Each structure stands twice: as C-alpha cells, then as structure tokens.
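# Predicted model follows, preceded by the sequence.
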Amino acid sequence: MSDSPLTTAHRLLVETIDALSAATDAATDDDLLSVLTLCEGTSRRLDRLTVSTVATLERRGTFAERGYKSTPAALGDLLGWERFEARHRVVAAEQVCPRVGIDGTPLPARLAATAEVFAAGQTGLRHVAVIARVLASPAAERLSPQVWASAEAQLAEKAGVYTPSELQAWGTALVEALDKDGPEPDDRPPAPVNELHLLRHRGKAGGTVKGRFDDAAMFDAIATVIDAHSRPPLATSSAVPLNVRPKRWPMCVGMCSTMVRCPRAVGDART
C-alpha cells in the first residue's frame, strides 16, 4: 500500500532534518551561522503551516465537535502547550488567515499587511501577536478605518526590523500619536470605595487591618466598633488600683482548736 501524501511529506521532512543535522559535524563557522538562519526560516514556515491548520480546524468546528469549549484548551491537550502558547496560534489564525463570511463569501485577513509579511517569512509568530494586541487597544479602536489600516501597514513593515518587545513599544507610541482626540472626557463622579482588608500574621497571633470607606456613616460605624475593642477596660469600684499595695492584717495570736482563726480575735486585731 502506498503512503498517503501526509505520510510521505513527514518522512521527507524528517530525512531532511537528519541530513542537515549530520552536515553540521564538519561545518565551518559561516556554515553554522547559515544553519541558524535556515532553522529560523524553517521554523517560521512550520508556524505558518500550524496557524493555517488551526484556522481550518476552527472553521470546520472540529474542536467543538469533540467537546472543547475553546481552541486553546484543545491545543493544550493535543500538543502539551501552555495556554499562552496556544493562544498565540489562535490569535494568529484569527488575524492573518483568510476568512469566510456567514454566507460563504471569502474575506481577506483582518491584518492584511501583517499576513503578507508573515506568509513571506519576514516576521515571526510573536510579532503577529504584538501587532494584534496593539491594534486591539482602546486607542487603536478610536482610529478611523483608513488611519487604522495605515498603522497596521507601518507595524507590519517594522516587524521585520524590531524585536517583539521593541515593536510593542514602538507600536503603542504610534497608535497614541495617531489618536489625537484621545478618550472622551468622563464627567461621572468616581465610584465610592468601601472596603476592609483583614490580614492575619503568619505563624503568630494578631494581624493587620486596612480599609477605606468613602461612606461617612459606614466609616463611623466601623471606627466605633474598632475603638470599642481596642481601648483598655475601665476600672470598677471593686478593682484594686495597680499602684496600691494590699493591706496585711496582723497575725492573730488566738487560734481555735479547729485551726481556724477566731473571728473575735481577728476583730480585736483589726482595732
């Protein structure tokens, strides 16, 4: 039985990688540098294939048919990815892959310029995630469609030059500069804060109490309760002051046969 196209492609890929690995044994420094760039280019090709496959599976509803509520959860179970790794692929699939409308009409990718540089191998998966995040910010959503498209084209162009962190900083500054009007002023008064935090000490008694109450009546009630439990108890008429020594009665000389002090003798001694 002949191999399927997928099986054949996988076998050829493994053989190619094995041959490339064997060629590095006697490679020069320049050859090894070429290996690094070759591996990065191959990795980006594989990322594009992965993203395209995820987009197709999402469009077909394959993961939902298997009981998964989200694609990242399905990818985590299938491939052992962390949630953020799966999320990067899903975001890329949603942003740089062609779409299909409800009526079956083919639609271009949301990030058209980014899709072009990603397909050409000029940028990586993390760059795509950064561009998508920057253009989904509140400032970017306030831009007109034309200005938004221009910003996306500039970000795609810089993606081949900047690292993801640099692209994040540059793109954020670009969008904020294009958002000339900024957010609409909020004339609403700030929401009141009424909160109490109790933090117990570890390994010992006691703890810390912190709170903020904008409601005056609530603050007074809390303050009254805390004040009542924090001040020392008041001295009563029967309590003995701490600075007064107790009075000692003289020892009685007359004792009864029961070894109990005679009340009369005690009375005499008091006088």
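The structure has been received and is ready for your questions.
# drop to CA atoms for contacts and neighbour counts, all remaining ones
Noted.
# mind listing the strands for the protein?
99-100, 106-107, 194-200, 207-213 (DSSP state E).
# Could I get the contacting residues of T71?
E58, F63, A86, V90 (Cα atoms under 8 Å, 6 or more residues apart in numbering).
# For the residues you listed, pick the one with the most neighbours.
Counting neighbours by other Cα atoms under 10 Å, V90 comes out on top of the contacts of T71 with 22 neighbours.
# And that one, how far from V96?
To V96, V90 is 10 Å away according to Cα to Cα, to the nearest Å.
# Likewise for R133?
Distance from R133 to V96, by Cα to Cα: 13 Å.
# swap in L46?
Taking Cα to Cα, one finds L46 at 15 Å from V96.
# again with T224
Taken as Cα to Cα, the span from T224 to V96 is 61 Å.
# can you check E65 too?
In terms of Cα to Cα, E65 sits 24 Å off from V96.
# The two: who's more crowded?
The residue with more neighbours, out of E65 and V96, is V96; 26 against 9, by other Cα under 10 Å.
# Pretty sure A115 is one of the things that one touches, is it not?
Yes: using Cα atoms under 8 Å, V96 makes contact with A115 at a distance of 4.5 Å.
# what about versus this one:
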Amino acid sequence: MKYSQANKQLYMLTAIEAESVKRMPTMDKGKKSTGFVLQMNIFDPFSLELKNKYFVEHPKLTAYADEHLKAKRKYLGIIQDFKLNDDNTITYMFEEMDNYTVTNTYTSYTNGRMSTHTSTHFYTDLGSMGIVNMDQSGKELRSYAIAKDQKAEATLYMFDLYSRKMSNWNFRGQGYSYNNLSGFYSYDYMFVNDKEYVIYNENVRNTESEKETTKDNKSMGRISLTNTIYAYFDGSKVVKSYLFGDPKNKDENRFCQLEMNTAAEDGKSFATMMIERKGRDKQAYIVWVNF
C-alpha cells in the first residue's frame, strides 16, 4: 500500500489466486505453483471510497520477453514492488521466481549402530526482471525485461523489494540460514532525472555481452565473482554499465549488498555497502552513489 502526494489517493496492490476470480494467471512461482493475478485498488483515504480498480495485465512485457529474451515459457514473473511517479503513472517491478527444497539423507555407523540424518535446504531461483509503466487506468504504456539467472539459498517471496527495506539485513545467519546471502540477490530500482535504472549484481560475461536471450545468459554464480551494474532501457534495447567502474582485472570485483541501499530524500543518490575483492582479500566500504 502506498500514498500519492500528487493526487492524494491511496494505492493498494493485491495478489489473488487466479482460479478464485476465474482468470488466467499473469504470475506464478514456478511451473508447479499456484498462479496469481494482480489487482490495483485506488481509494480516497479520507472517505474510503473506491475510486478505481483493475487487474494489472502486461501484454507488452510478454511480447518484449518473447522477442528479446526468447524464454521457453511465457513471462510470469511475480510482483516485487511498485512506484507512484510524479507524472501520475505507475511503474510495476516483476521478477521470475521459483521456490524449492532439496533434502539430503545421510547414513552413519557408530559402535556398530546405524543412524540416519536428514538435512533440508531451501532455495529460490531468481530469473528475468520485468519493468512495466502504466497510466492510472491500467493501460500499459511501456515495458521491457532483462535476463538474469540467480540462485539464493533462502526462501524468498513476492513483494520482496517492497518489504526488505523494512526488515533486517540478511547476512550469514545461524544454522540453516548460514548461507542466506539473499541481500545480494534480486535487484533494486531507481528513477532519477527522467531515467529509470535497474541495479543488480552480475558476472562479467553477462554484463559485457550484447545478447539478451535467457539461453545466452550464464548463471550468475558466486556473489564474490560479480560486479554491481546499472541497466536502463534506451527505447530499443537494454544498456548495461558497471556501477563502481570497470574492474578490468579478472581477479577483482566490486559488488554491493542491495537490501542496504538507502536513497536520499531527493531520490538522486543512495548509500550502500560495497565489497571490493582483490584476489583473496575482501574489504567492505560504505559508499555514496550519485546519478
């Protein structure tokens, strides 16, 4: 839920199981999951009168993903956040997501006795990102998608970009959450000087490749071998650049903890934690990024 200072309206975005409203799903969390649709509800916060409501559909995003990403299945990324813009449009942020578990069973013998141990690990595959711009009536104005292939050792949910800035930072928890580095995964979004930027950690190969297809997009791999990049859509294609400068040396990387990103009030800069790796040495810095 968000409040618009521009038109004094309250916006409530809701994910609904598609079957319950007899509609085809526009979002899911993997092939075996329940499908969802997304509904925007716009209220007058003083009278609580419902001014408008509509299902968020994005045929232009689907068409862009089909043409440029050439994925094997229709784009059904789940909602991560939305932004109310000064020009009275709304930007929706989507991301492909698939939750699953892997259970391993081990057998050991002690003093002739057999014992069985089971461990379960929770994972989330994070795929291509979708950015959709709509007017107040729900008409899709412009959309594009960026291929991405990440695997976080944690269970992540829809609206993660919206909620993670209001929660604890995830970094090396205890027990089963020791490998939860989800704060380095997914992406962030900024709109500065009439241009929107998608910020995420990516390996060098994908950053420097001009190919947009998911088939040519290599899995991101280890966080410490990535660099933070910013990407924007120039009207025909996605342009990518290194946020902290070209590493040049193959044994150097500079990446950031995305859930620590904290924007200034004017929205034109943000602070974050950047980690610089040189060989086996890693140093963490608090940095300001100005656009």
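Right, received. Where do you want to start? Model, not experiment: these values are computed from the prediction.
# Let me see the TM-score of these two.
The TM-score (TM-score structural alignment, normalised by the length of structure 1) is 0.25; 109 aligned residues with a Cα RMSD of 6.0 Å.
# Distance to E40 of structure 1 added to the contacts of T71 of structure 1, as CSV?
Output for the contacts of T71 of structure 1, formatted as CSV (distance: Cα to Cα, whole Å):
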residue, distance to E40 of structure 1
E58, 27
F63, 30
A86, 20
V90, 21
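# For A228 of structure 1, state which of the residues you listed is nearest.
Closest to A228 of structure 1 out of the contacts of T71 of structure 1 is A86 (55.4 Å), distances taken as Cα to Cα.
# List the contacts of the residue nearest to that closest one when sequence neighbours are not counted.
Once flanking residues are discounted, A86 of structure 1 sits nearest to P72: 4.9 Å by Cα to Cα, 6 or more residues apart in numbering. Listed by Cα under 8 Å, 6+ apart, the contact set of P72 of structure 1 reads R83, A86, R87, V90.
# Mind checking which of these land in helices?
R83, A86, R87, V90 (DSSP state H).
# ok, these vs F219 of structure 1, which is closest?
R83 (43.2 Å).
# check contacts around that closest one.
P72, A73, G76.
# The stretch 101-250 of structure 1: helices as residue ranges?
Remark: helices assigned in the stretch 101-250 of structure 1 by DSSP state H, counting those that start in this stretch are 112-119, 125-134, 138-141, 145-158, 164-178, 216-230.
# Now mean neighbour count and distance to V35 of structure 1 too, for those, in TSV please.
Formatted as TSV, these follow (neighbours: other Cα atoms under 10 Å; distance: least, Cα to Cα, whole Å):
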stretch	mean neighbour count	distance to V35 of structure 1
helix 112-119	20	21
helix 125-134	21	20
helix 138-141	17	39
helix 145-158	17	25
helix 164-178	17	23
helix 216-230	11	68
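# so can I have JSON lines of those helices showing distance to G207 of structure 1?
Shown next, in JSON lines, are those (distance: least, Cα to Cα, whole Å):
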{"stretch": "helix 112-119", "distance to G207 of structure 1": "54"}
{"stretch": "helix 125-134", "distance to G207 of structure 1": "42"}
{"stretch": "helix 138-141", "distance to G207 of structure 1": "41"}
{"stretch": "helix 145-158", "distance to G207 of structure 1": "51"}
{"stretch": "helix 164-178", "distance to G207 of structure 1": "41"}
{"stretch": "helix 216-230", "distance to G207 of structure 1": "13"}
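# Tell me which of these lies nearest to L196 of structure 1.
helix 216-230 (9.5 Å).
# these two touch, right, L75 of structure 1 and E85?
No: contact between L75 of structure 1 and E85 fails when scored by Cα under 8 Å: they sit 9.2 Å apart.
# more crowded one of these two?
L75 (21 against 14).
# show me the contacts for the nearest residue to the more buried one once chain neighbours are set aside.
The spatially closest residue to L75 of structure 1, leaving aside those adjacent along the chain, is A86, at 6.1 Å (Cα to Cα, 6+ apart). When the contact criterion is Cα under 8 Å, 6+ apart, the partners of A86 of structure 1 are T71, P72, A73, L75, G76.
# at 10 Å instead, please
Residues in contact with A86 of structure 1 (Cα atoms under 10 Å, 6 or more residues apart in numbering) are V54, T71, P72, A73, A74, L75, G76, L79, G80.
# Tally up the residues packed near the first one, please.
V54 of structure 1 is surrounded by 23 other residues when neighbours are defined as other Cα under 10 Å.
# Touching, it and H88? I think so.
No: with contact defined as Cα atoms under 10 Å, V54 of structure 1 does not reach H88; the gap is 11.1 Å.
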